[in-house]
Every structure is written in C-alpha cells, then in structure tokens.
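Chemist: predicted model, plus sequence, below.
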Amino acid sequence: MRANKNQGRTGLNSPALFAKTAVDERLYLGTIEKSLLVLGTFCANPRPMTLAEVSQASGLNKSATQRVLYTLRALRYLNQSETTRQYSLSAKALDIGNAYLRSNPIVEATFPYLLEANRRSQETVNLTELDGSDIIFISRVPSRNVMSSYITIGTRLPALATAPGRAILANLEPATINELLRTITTNPQKTLKHLHRVRQKGFAIANQEAVPGDISTAAPVFGYGKNVVAAVNIAASTANWTPERVEAKLSPIVVEIARQMSNVVSQHWRR
C-alpha cells in the first residue's frame, strides 16, 4: 500500500505508492514504474530537488534516478536549472491532469450544482474523488467572502480526516472498506462504527482535522448501480461558523445537492 509520507530528517516526503494487484510480470514494465515513482516524488515534494534528494525520497539508487531524470527532462516533463542543477516539474506535467479533468464526465455534469450550492451557502464548494486512502479535489467553486485556503484542484488529503472522505468511505462495499481500513487505521472497528453513523445520517462533518480553520460538511454522490463515485462538500471558516450551525444550515444543502448530482451522474457514470 501507500508508502509512509511523513517527513524524514531531510524534510523529504516519500511519494504515494499503492500495492500492485494481479500483475502479469510478462507485461509489466518496471521502467515505467520508476518513471512514475520519480514524478510522484515531485508531487510529494513540490519544490526543486537535486538528484540526490530525488534518489533518497523515491528509494531508487542514484544511477537509476539519474537515467529517469534525464529521460523525463528530454521529454520536457522536467526542467533543470543551469545554475543550481536542481530539477522541477515543467508546465507540460499539467497535461495529464488537465486531460483527466476534461475527460471526466462527472466534472462537467456536476459543475452547475456546485454553483448552486455556492450560491445558496455563500461558501466554498468542492467535488472530490477517492484515490486509495486519499481524496483528491477535482472541481471547486470558491467563496467570495473569505480568502480561500491553500486547497486547489488536484490537492490530496487523507480521506479519514475529511468530511468528503468519510462520506465516500461510509458508502463503500463492506469488503472494500474493511480491506482499506486495515491499512490506514489502528482501530478499524471504532472507525467502522463512526462511518456507519455517517452513512445513516447521509452526511459527514469534519472540524479542522485536515485544514486548520475549516469546518466541512459533505455528502456522497452515487453513480450507476448506486455505487459511490464522489462526494460534494461545503467548506466554511471557523471564524463565522460553528459545527452546530454547519450541521443545521449547510448539511441540508449539501445533502440535497448531492442527491441532484446523483440523479444526473447515475445516468452515465459506471465503474
């Protein structure tokens, strides 16, 4: 499963890693795995890095790291400073992420509902998907009233520490959630009880657990066959809201918007 992303003594983060399942070694290309591991290292450490730093964070030896860095630079996915010799992601690296957003039908189909939730709440509204044990923000309408936090499209946060993550996890198939919880929590049974309450209520609330100063309420979005595919959340500032007010005023909005999204998404979103 995912590697430890805690910072070591050098302040470097390890990239996100996931277990390979049902891999046919005759077809599997380890060179591509190494290339994506290096790219993932830059995602986990969004700053210029030296060859030695990339090697240490990725776990690859320096020889393999040098070859991968050279190739990615030649393909224009990386830049290298002529003065510091440090490597950094290039603008071309945006192409894959932007292509995903453009090709994901849920983004286009749900955006009018994000706008409606933003109009009704006057707060920031996000759409997120589950990726491994994290959520990723794939669409967003910021509040006009409060300076938005550092959250941007593409931001990744631990699912269990967020309202949208809990809203999605609470509606996964039992076998899937049981397997996932074994890898991300030391008390799966306690977490399951909490997620069961989230599922019963139809929404989740998180108070400054992943983002300081942020109270979030979220509800699941279902696709074809009633499979959960995303979550919509409204994020508000603790300067203006309490958890009680969020539950009373914003949770009903997010539940209704999620239901409307599900009606649209379920028509064409299959997994």
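Modeler: Okay, I see it.
Chemist: CA atoms for contacts and neighbours, from now on please.
Modeler: Noted.
Chemist: now the helices for this protein?
Modeler: Using DSSP state H, the helices of the chain run over 30-44, 51-58, 62-74, 94-103, 105-121, 163-169, 174-184, 188-201, 243-245, 251-265.
Chemist: now the last one against helix 188-201, angle please.
Modeler: Using axes from the mean of the first three to the mean of the last three CA atoms, to 10 degrees, the direction of helix 251-265 lies 80 degrees away from that of helix 188-201.
Chemist: mind listing what's buried in helix 251-265?
Modeler: 251-255, 257-259, 261-262, 264-265 (16 or more other CA atoms under 10 Å).
Chemist: need those in CSV with distance to residue 213, can you?
Modeler: Output for those, formatted as CSV (distance: CA to CA, whole Å):
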residue, distance to residue 213
251, 18
252, 21
253, 21
254, 20
255, 22
257, 24
258, 24
259, 28
261, 28
262, 29
264, 33
265, 32
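Chemist: tell me, how many residues neighbour the nearest residue to residue 47 once chain neighbours are set aside?
Modeler: Of all residues not flanking residue 47 in the chain, residue 88 sits nearest, at 6.5 Å (CA to CA, 6 or more residues apart in numbering). By other CA atoms under 10 Å, 21 other residues sit near residue 88.
Chemist: just want the most central residue of this protein.
Modeler: residue 136 (1.8 Å; CA atoms, centre = their mean).
Chemist: okay, that residue and residue 110: tell me how far apart.
Modeler: 16 Å (CA to CA, to the nearest Å).
Chemist: try residue 209
Modeler: 26 Å.
Chemist: residue 239 too?
Modeler: 29 Å.
Chemist: now do the contacts for residue 262.
Modeler: 221-223 (CA atoms under 8 Å, 6 or more residues apart in numbering).
Chemist: can you tell me which of those residues is nearest residue 56?
Modeler: residue 221 (39.3 Å; CA to CA).
Chemist: for the closest one, what are its contacts?
Modeler: 228-232, 258-259, 261-262, 265.
Chemist: closest to residue 165 among the residues you listed?
Modeler: For those, the nearest to residue 165 is residue 231 (7.5 Å; CA to CA).
Chemist: please compare the first structure with the one that follows:
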Amino acid sequence: MTRNTTRAEPGKRNLSEADRAGALFVQSVEKAMSVLAAFHHADGPLTLSDIAARSGIDRSAAQRMVHTLRALNYIERDVDGHGFRPGLRILDHTLDYLRLNPVVREAMPVLQELRSEARERIDLSLFDDLRVIYAIRLQTKRQTFNASIVGHSVPVFCSAGGWAILSHLRESHAREILNRSDRRPFTPHTITEVEDTMAQVALTRENGFALATSQILSSEIAMGFPILDRTGAPVAAIHIAGSLSEWKPEAFSARMAPLGLQAARTLSKY
C-alpha cells in the first residue's frame, strides 16, 4: 500500500508525561500549538469540532484557543465561512527560522550555483529525527506545487537525504531511528526492511553520497549528500533529483556526484 509524501511524522518531538509535569512547562502553550498543529494533514478549512478532535482537547478549550489565535492573526476564518485555516502571521515565524538558521542562510547561493550546473531539482532538507524537512526547493523543468513548497517532509528511512544523514550516525543510533520509523512503503520499490536499509547506509558511507531510485516517487532518481556541523554530526542534506525516464542511475550518479559532494563540503564548513 502506497501513501502520500506531503508530511512525514516527527519522532522525538512527541512529549512525555515527565516533560509535561515539569515546573516550567506551560500547558496552555502546548494547547495553542496543538490547535495550530491540527491543520497539518487538513485538505481544507477545519470546523471548531474538527480542531478539537485533531488537537485532542475539548471543544470549549478549542474555542478559547481559536478565538485567541484569531485575535493574534495566527488563525483566520475561511473566506467562504466554512471553517478556519492558518493565518498569515505564521509566515513571519517561518521567515525568522529560515533567515536565522545558519545552514539555510549559507546554502542558498551554493544551491543556486548547483542548480545551474546540474539543471535538475535541488533541495535542502534539515534533519529532524525520523524525517527530513525541506527548507529550500529549487525547481527546474518539472514544476509541481508540492515539490516547490518548503516545509514538506519525507522519512529518513527511505529518502536519499535520509540515507546520507544515517551514514554519519553511529550504527546503533541509525538502527534505533529505523526501528522507530513507520516503514510503510511509498512505492512498490520502497526499501522497508531494516537490514536492507542499513546496507544502503553502508554503501552511502563508502561512496560519500546516497543514490535512491523509486523510493518516494516511482519515477524519481535522487542523490543525497550529507551536511555536517563542526563536530561532524549530520544536520542536513542536499538532494539532487531527476526522472528515470531521462536518466540511467549510472549516468546520473557520474554526472551529479562531483557537483553534490563539492556543495556539501562547502556547506559543512559553516
């Protein structure tokens, strides 16, 4: 059974009861954020009852949170009056994150040059436990709405960027991530078994880059290149993606590997 690729679920960000019991933990803030998170998988406006059910709080609490967030412009009424949707003010925080993140800030000119040389889609993803989140997306000739929007995410276990990141983790840590992952396939070719994925991770470590075919999309070939922080820990990955209708894996790898490796080395020095 395949599934969509819009948003992979986070892992370690899920709170425990010990987190909530801390003296400094503000539960009203958690409720407000759960109301905003209710829109993560929405296909359109949500009613108040929808928001309450998706956020796991009662309708009265949801009503108060929605009212407050509307007053602050973080939630707005849908133009047709059928429910609520995220407000414009949220984009202010998106901008703050992107402009202050050191990897993203340094990456744009490097990735623009990479796209001009590769002439294929270039993405920058950030490591978030079980998933990687796209922070920069540079399109070429195959423009689609979903593939051009930042904030989408894919699982680490079956993405080129994920394999690149796993290749720079301790083996025990990589296995722990895979064991916690929801490894349902995206395509008939998605690698889901832990040992098979670890074999890809070992190959990625040997080559310095990952090569993935038909893992997230059946027609896609993608390469992943790890970006490391000053301690050598993986924090992000560069993706170069093309179409299997236009590229053979060997030719794609030979053409893109030197370009991607150079870009990743440049950004690993931030």
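Modeler: Received the coordinates, thanks. Note that the structure is a prediction, hence the values are computed from the model and not measured.
Chemist: on that earlier part again, still touching in the second structure? Go through the contacts of residue 221 of the first structure.
Modeler: Retained in the second structure by both residues aligned by TM-score structural alignment, their matches' CA atoms under 8 Å are the following of the contacts of residue 221 of the first structure: 228-232, 258-259, 261-262.
Chemist: could these go into CSV alongside distance to residue 42 of the first structure?
Modeler: Below are these laid out as CSV (distance: CA to CA, whole Å):
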residue, distance to residue 42 of the first structure
228, 30
229, 27
230, 26
231, 27
232, 28
258, 34
259, 37
261, 34
262, 35
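Chemist: what two of these are the furthest from one another?
Modeler: Longest span within those, CA to CA: 229 and 259, 12.6 Å.
Chemist: can you get me a residue count around the closest residue to residue 165 of the first structure other than its chain neighbours?
Modeler: Once flanking residues are discounted, residue 165 of the first structure sits nearest to residue 159: 3.9 Å by CA to CA, 6+ apart. As a burial measure, residue 159 of the first structure scores 23 neighbours (other CA under 10 Å).
Chemist: let me see the contact set for the aligned partner of residue 159 of the first structure in the second structure.
Modeler: Counting by TM-score structural alignment, residue 159 of the first structure corresponds to residue 156 in the second structure. By CA under 8 Å, 6+ apart, the contact set of residue 156 of the second structure is 129-132, 162-163, 165-166.
Chemist: can you rerun that using 6 Å?
Modeler: 130-131, 162 (CA atoms under 6 Å, 6 or more residues apart in numbering).
Chemist: quick one: these as JSON lines, columns for distance to residue 179 of the second structure and neighbour count too.
Modeler: Rendered in JSON lines, the data for the contacts of residue 156 of the second structure read as follows (distance: CA to CA, whole Å; neighbours: other CA atoms under 10 Å):
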{"residue": "130", "distance to residue 179 of the second structure": "10", "neighbour count": "25"}
{"residue": "131", "distance to residue 179 of the second structure": "13", "neighbour count": "25"}
{"residue": "162", "distance to residue 179 of the second structure": "14", "neighbour count": "29"}
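Chemist: pick the one among those residues closest to residue 93 of the second structure.
Modeler: Distances from residue 93 of the second structure to the contacts of residue 156 of the second structure, taken by CA to CA, are shortest for residue 131, at 20.8 Å.
Chemist: counterpart of the closest one in the first structure?
Modeler: By TM-score structural alignment, residue 131 of the second structure lines up with residue 134.
Chemist: from what I can see its match touches residue 158, true?
Modeler: Yes - here residue 134 of the first structure reaches residue 158: they are 4.4 Å apart, a contact under CA atoms under 6 Å.
Chemist: and the residue with the largest distance to the centre of the second structure, how far from residue 144 of the second structure?
Modeler: Distance to the chain centre peaks in the second structure at residue 60, reaching 32.9 Å (criterion: CA atoms, centre = their mean). In this structure, residue 60 of the second structure and residue 144 of the second structure are 40 Å apart, going by CA to CA.
Chemist: same deal with residue 248 of the second structure?
Modeler: For residue 248 of the second structure relative to residue 144 of the second structure (CA to CA), the value is 23 Å.
Chemist: again with residue 226 of the second structure
Modeler: 25 Å.
Chemist: and if you look at residue 69 of the second structure?
Modeler: 31 Å.
Chemist: of these two, which one has the most company?
Modeler: residue 69 (19 against 9).
Chemist: corresponding residue for the more buried one in the first structure?
Modeler: Per TM-score structural alignment, residue 69 of the second structure is aligned with residue 72.
Chemist: which residue packs closest to its match, ignoring adjacent ones?
Modeler: residue 78 (5.7 Å).
Chemist: I'd say that neighbour and residue 93 touch.
Modeler: No - with contacts counted by CA under 6 Å, residue 78 of the first structure stays clear of residue 93, the gap being 7.7 Å.
Chemist: neighbour count: the two, which is higher?
Modeler: Legend: neighbour count by other CA under 10 Å for residue 78 of the first structure and residue 93, higher for residue 78 (20 against 13).
Chemist: so who does that one touch?
Modeler: 72, 88-90.
Chemist: before we move on, back to that, who's more crowded, residue 239 and residue 110 of the first structure?
Modeler: Counted by other CA under 10 Å, residue 239 of the first structure and residue 110 do not tie: residue 110 has more neighbours, with 21 against 10.
Chemist: mind listing what the residue opposite residue 244 of the second structure in the first structure once aligned touches?
Modeler: Matched to the first structure by TM-score structural alignment, residue 244 of the second structure sits across from residue 238. Taking CA under 6 Å, 6+ apart as the contact definition, residue 238 of the first structure lies against 213-214.
Chemist: any idea how far residue 91 of the first structure lies from residue 161 of the first structure?
Modeler: 31 Å.
Chemist: neighbour count: these two, which is higher?
Modeler: Relative neighbour count places residue 161 above the other of residue 91 of the first structure and residue 161, with 18 against 11, counting by other CA under 10 Å.
Chemist: tell me who's in contact with that one.
Modeler: 209-210.
Chemist: what does the one 3 residues further on give?
Modeler: Under the criterion of CA under 6 Å, 6+ apart, the contact partners of residue 164 of the first structure comprise 218, 231, 233.
Chemist: try 8 Å this time
Modeler: 128, 135, 204, 217-220, 231-233.
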